[in-house]
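1. One predicted model, sequence on top.
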Amino acid sequence: MSSSILRISIGALTAAVCLLGASGAGAEIIFCNSFGHVVNVAIAYPQSDGSFISRGWLSLSDGACAPFDTAIHVKTFYFRGESVQYRGTDGHMKRVYWGKGDKFAMWEKDNYQYYNARQRVYNSTLMEFTQGPISGGDDVSAKVIFTPDSAIIEIATSPAAQ
């Protein structure tokens, strides 16, 4: 028997949509895994023409942190995390998902990159992603930490904004 769980911290989601003045010089979107099992990460972000691109997957072993792509410089982003299947303490197979809100095209079977990702593209499936912080100025800088209870979003701000 397999069970699926969706968790997101409401406090983190509320903090994620605040406006900030992040410094573009060191703007990065970092993902960290404090879940206990491998977590795979997908991301979606706006393009200059208003459309969205979705990309997957960044694989994070437990305790690892990594940027999705250091070349991404955006005012906001959306993310989805999926654990690998694992045996829970009750002996049943489980898989945990992080992502709630807007739907974007994704492909679970392999790495992907979809343009016009707000609609189903090719063999994709529309799945929910959580919006990260929104920058009111330069590119957004944030760290998303996947935990057993939620996805925690830490926002990096410039010294002038603090």
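-> In hand now; what should we look at? Numbers count the residues shown, from 1 in each chain.
2. For the rest of this, base every contact and every neighbour count on C-alpha atoms.
-> Noted.
3. Pull the contacting residues for Phe77.
-> Counting by C-alpha atoms under 8 Å, 6 or more residues apart in numbering, Phe77 touches Ile43, Ala44, Tyr45, Pro46, Gln131, Gly132, Pro133, Ile134.
4. Grab the nearest non-local neighbour of it.
-> Residue nearest to Phe77 in three dimensions, not counting chain neighbours: Tyr45, with 4.6 Å by C-alpha to C-alpha, 6 or more residues apart in numbering.
5. try this one next to it:
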Amino acid sequence: MKRSMFRVAWLGVSISLLLVGSSPASSHIIFCNEFTQEIFVAIAYEQFDRNGKHSGWIGRGWLWLRPGKCNDFDSALAVPEFYWRAETNLYQVGDKMHRYNWPHADGGDKYFWDLTEDFNLYDTDQRPTNSKPTLSAYRKSALSANGPINVEYTFTKDAEVSISYQGFK
């Protein structure tokens, strides 16, 4: 009797350890700023219901990047792909005021609504009714071939964007 109780207890511990160790991996979506000005980043990603059916788009912003710093957008996020955009505040260049935007004037891959202040918008592909939104161009990330995406974007001092992926197609 004691032996079977021990087996049941051991089985319970083993299952508990498996469950703890089987949590889903998270994405590593990191943005780095080598540009001379502060940069603000927004992302949009597809939301799915528990059956895997598309249930809308989530838009979130703004991640604040000081020059010389890197930040993970959200360490709990687990998505295979997403869309992103970034911009600076207005700053002076010579005698003119300037704001830098990524993606550049060539447009983006998809358009989403966002806000000037921090935001977390559901159905960000549809115009919100309770705020003053802006329809903005977003650039698509690569699609991860094996689960949540791992990517690092670096805004260079020349206003270019270098991208480093792991596990993409």
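-> Looks like it came in fine. Everything numeric in this text was worked out from a predicted model, so none of it was measured.
6. related to what we said a few turns ago, what is the burial count for the corresponding residue of the second structure for the residue nearest to Phe77 of the first structure?
-> Under the alignment by TM-score structural alignment, Tyr45 of the first structure pairs with Tyr45 in the second structure. Around Tyr45 of the second structure sit 20 other residues, with neighbours defined as other C-alpha atoms under 10 Å.
7. same deal with Tyr91 of the second structure?
-> Tyr91 of the second structure: 13 surrounding residues under other C-alpha under 10 Å.
8. and which of the contacts of Phe77 of the first structure is nearest to Val84 of the first structure?
-> The nearest member of the contacts of Phe77 of the first structure to Val84 of the first structure, counting by C-alpha to C-alpha, is Ile43 at 17.2 Å.
9. ok, that closest one to Ser135 of the first structure distance?
-> Applying C-alpha to C-alpha, to the nearest Å, the value for Ile43 of the first structure to Ser135 of the first structure is 17 Å.
10. higher neighbour count, the two?
-> Ile43 (25 against 22).
11. on that earlier part again, output the contacts of Phe77 of the first structure in CSV; the columns should cover secondary structure.
-> Formatted as CSV, the contacts of Phe77 of the first structure follow (DSSP: H, G, I helix; E, B strand; the rest coil):
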residue, secondary structure
Ile43, strand
Ala44, strand
Tyr45, strand
Pro46, strand
Gln131, strand
Gly132, coil
Pro133, coil
Ile134, strand
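12. closest to His92 of the first structure among the residues you listed?
-> Ile43 (29.0 Å).
13. For that closest one, give me its contacts.
-> Ile43 of the first structure makes contact with Ser54, Arg55, Gly56, Phe68, Phe77, Tyr78, Phe79, Arg80, Phe129 under the criterion C-alpha under 8 Å, 6+ apart.
14. and those residues, which of them are in strands?
-> Ser54, Arg55, Gly56, Tyr78, Phe79, Arg80, Phe129 (DSSP state E).
15. Reformat those as CSV; add distance to Glu108 of the first structure and neighbour count.
-> What follows is these, written out as CSV (distance: C-alpha to C-alpha, whole Å; neighbours: other C-alpha atoms under 10 Å):
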residue, distance to Glu108 of the first structure, neighbour count
Ser54, 12, 24
Arg55, 11, 22
Gly56, 8, 22
Tyr78, 17, 22
Phe79, 14, 25
Arg80, 11, 24
Phe129, 14, 23
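16. Thanks again, I'm all set now.
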